[in-house]
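Asker: With the input below, show me the fold.
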Amino acid sequence: MCVDVSVVLPTMNEEEAISVVLPKVREALERMGLSYEIIVVDKSSDRTPEIARSLGAIVIRQGDKGYGDAYITGFKHARGKYIVMGDPDGSYDFSELPKLLEP
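Answerer: Predicted coordinates for the structure are as follows:
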């Protein structure tokens, strides 16, 4: 089953930020009326994966090392027509997703 947008987020010990970021991603995509999935590729030793799951994300445990590997892992699982990638550390303003996806 394909969705409109897959959002791929690599995480490593982001338990404080993830609970703020995921609702912003969902809100932006729901406001646009798009079907979506949020894929969290995790290599954490804290509660990040549990928090992400509780907020509706698909959590995949990263097997290898590195930022690039985290994205490649997420891309392999993505079902979206479009893939959005970003850091879930609060440095990206995911409320801007409509501007990215409009074109």
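
Asker: For the rest of this, base every contact and every neighbour count on C-alpha atoms.
Answerer: OK.

Asker: ranges for the strands of this protein?
Answerer: In the chain, the strands defined using DSSP state E lie at 3-11, 36-42, 58-61, 80-85.

Asker: highest average neighbour count across those strands?
Answerer: Among those, judged by mean count of other Cα atoms under 10 Å, the one packed with the most neighbours on average is strand 36-42 (a mean of 25).

Asker: Not counting its own residues, what contacts that one?
Answerer: Residues from elsewhere that reach strand 36-42, judged by Cα atoms under 8 Å, 6 or more residues apart in numbering: 3-12, 29, 48-49, 52, 56-62, 70-71, 73-74, 77-78, 80.

Asker: what do you get for stretch 17-32?
Answerer: Contact partners of stretch 17-32, identified using Cα under 8 Å, 6+ apart, comprise 35-36, 48, 51-52, 55, 57, 88-90, 94-98.

Asker: Pull out the buried residues from that stretch.
Answerer: For stretch 17-32, the neighbour count (16 or more other Cα atoms under 10 Å) marks Ile18, Ser19, Val21, Leu22, Lys24, Val25, Arg26, Ala28, Leu29 as buried.

Asker: could those residues go into CSV alongside distance to Gly66?
Answerer: CSV is the format used below for the buried residues of stretch 17-32 (distance: Cα to Cα, whole Å):
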residue, distance to Gly66
Ile18, 19
Ser19, 23
Val21, 21
Leu22, 22
Lys24, 26
Val25, 24
Arg26, 26
Ala28, 28
Leu29, 28
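
Asker: related to what we said a few turns ago, any chance of a markdown table for the strands of the chain, columns distance to Glu102?
Answerer: Converted to a markdown table, these look like this (distance: least, Cα to Cα, whole Å):
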| stretch | distance to Glu102 |
| --- | --- |
| strand 3-11 | 12 |
| strand 36-42 | 15 |
| strand 58-61 | 25 |
| strand 80-85 | 12 |
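
Asker: Second input sequence below; structure requested for side-by-side comparison:
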Amino acid sequence: MSVTIDVVLPCLDEAAALPGVLGGLPSGMRAIVVDNGSTDGSASVAERLGAMVVHEARRGFGAAVHAGVSAATSDIVAICDADGSFDLAELPRVTGPVLAGECDLVLGRRIPVSRGAWLPHARIANAYLSRRLRARSGIILHDLGPMRAARRERLLSLGLRDRRSGYPLEMVLAAAREGWRIGEVDVTYRPRDGRSKVTGTVRGTAIAIADMSRLLRKRG
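Answerer: As a prediction, the model looks like this:
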């Protein structure tokens, strides 16, 4: 199979979700599962299902994604959670504008399929951060979600430094600073398999808000 796009999937204890997640991978895309210290055999499951596995010992969403993007070899890379909340079959919606040269960075705007898909505290936090982003930078986005796509070399050239929950926002801020065309497309959002390490807990959401708020203060 000719690989057109590498899909980076940060992973921490997602063994139960991986079969369904990887089963939706479109033709021509290669999954790079970045194991971020799993204890449930996630790496073995990913390897058995044909994914490339990268091990990143440093905990954090940014650390895992950076390791995956660094290991990728395709011109365009996509990023997505490995918890089953997204359908990888919808990735062409996100990668399409980048492939067509219409956008430099595309984010998937989460559209929940049920009330339980996006917990209230996580949705409120996302709306709060999106409003602050618009107020501080003029960037109009409705969602700072993790499903996104860009050209690999350009993404690495941004020199992103956050290795925790601030990474997604830092990417948007750095891309805007470089004059990138940033787009947004709708993607469905489903209840994840198991409990989220970030948005599934109030504490995790608070940490994400703190990380992203710190970046916005620096911007201001």
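
Asker: Could you find the counterpart of Thr39 of structure 2 in structure 1?
Answerer: Here Thr39 of structure 2 is matched to Ser45 in structure 1, going by TM-score structural alignment.

Asker: Could you measure from that match over to Leu100 of structure 1?
Answerer: Ser45 of structure 1 sits 32 Å away from Leu100 of structure 1, going by Cα to Cα, to the nearest Å.

Asker: ok so, going back, just flag the most distant two among the contacts of stretch 17-32 of structure 1.
Answerer: Within the contacts of stretch 17-32 of structure 1, two members stand farthest from each other by Cα to Cα: Thr48 and Pro98, at 26.0 Å.

Asker: So these two - more neighbours on which side?
Answerer: Thr48 (23 against 13; other Cα atoms under 10 Å).

Asker: Am I right that that one is in contact with Asn13?
Answerer: Yes. The pair Thr48 of structure 1 and Asn13 qualifies as a contact (Cα atoms under 8 Å) at a distance of 6.0 Å.

Asker: Where do the helices of structure 1 begin and end?
Answerer: With helices called from DSSP state H, structure 1 shows them at 15-32, 48-54, 67-77, 97-101.

Asker: need those in JSON lines with distance to Val84 of structure 1, can you?
Answerer: Listed next are the helices of structure 1 as JSON lines, based on distance: least, Cα to Cα, whole Å:
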{"stretch": "helix 15-32", "distance to Val84 of structure 1": "10"}
{"stretch": "helix 48-54", "distance to Val84 of structure 1": "17"}
{"stretch": "helix 67-77", "distance to Val84 of structure 1": "10"}
{"stretch": "helix 97-101", "distance to Val84 of structure 1": "9"}
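
Asker: which position in structure 1 aligns with Ser74 of structure 2?
Answerer: Ser74 of structure 2 maps onto Gly80 in structure 1, by TM-score structural alignment.

Asker: close enough to count as contact, its match and Ser6?
Answerer: Yes. Here Gly80 of structure 1 reaches Ser6: they are 4.7 Å apart, a contact under Cα under 8 Å.

Asker: picking up where we left off before, surely the match of Thr39 of structure 2 touches Asn13?
Answerer: Yes. Counting by Cα under 8 Å, Ser45 of structure 1 does reach Asn13; the two are 6.2 Å apart.

Asker: Settle it for me: which of these two has more neighbours?
Answerer: Neighbours were counted for Ser45 of structure 1 and for Asn13 using other Cα under 10 Å; Asn13 has more, 16 against 11.

Asker: Please pull up the equivalent of Tyr71 of structure 1 in structure 2.
Answerer: Aligned by TM-score structural alignment, Tyr71 of structure 1 pairs with Val65 of structure 2.

Asker: Any figure for the gap between the nearest residue to that match once chain neighbours are set aside and Gly183 of structure 2?
Answerer: In this structure, Val65 of structure 2 finds its nearest non-sequential neighbour in Pro10, 6.0 Å apart by Cα to Cα, 6 or more residues apart in numbering. With distances taken as Cα to Cα, Pro10 of structure 2 is found 22 Å from Gly183 of structure 2.

Asker: same check, this time on Asp211 of structure 2
Answerer: To Gly183 of structure 2, Asp211 of structure 2 is 23 Å away according to Cα to Cα.

Asker: same thing with Leu12 of structure 2?
Answerer: Distance, Leu12 of structure 2 to Gly183 of structure 2, by Cα to Cα: 28 Å.
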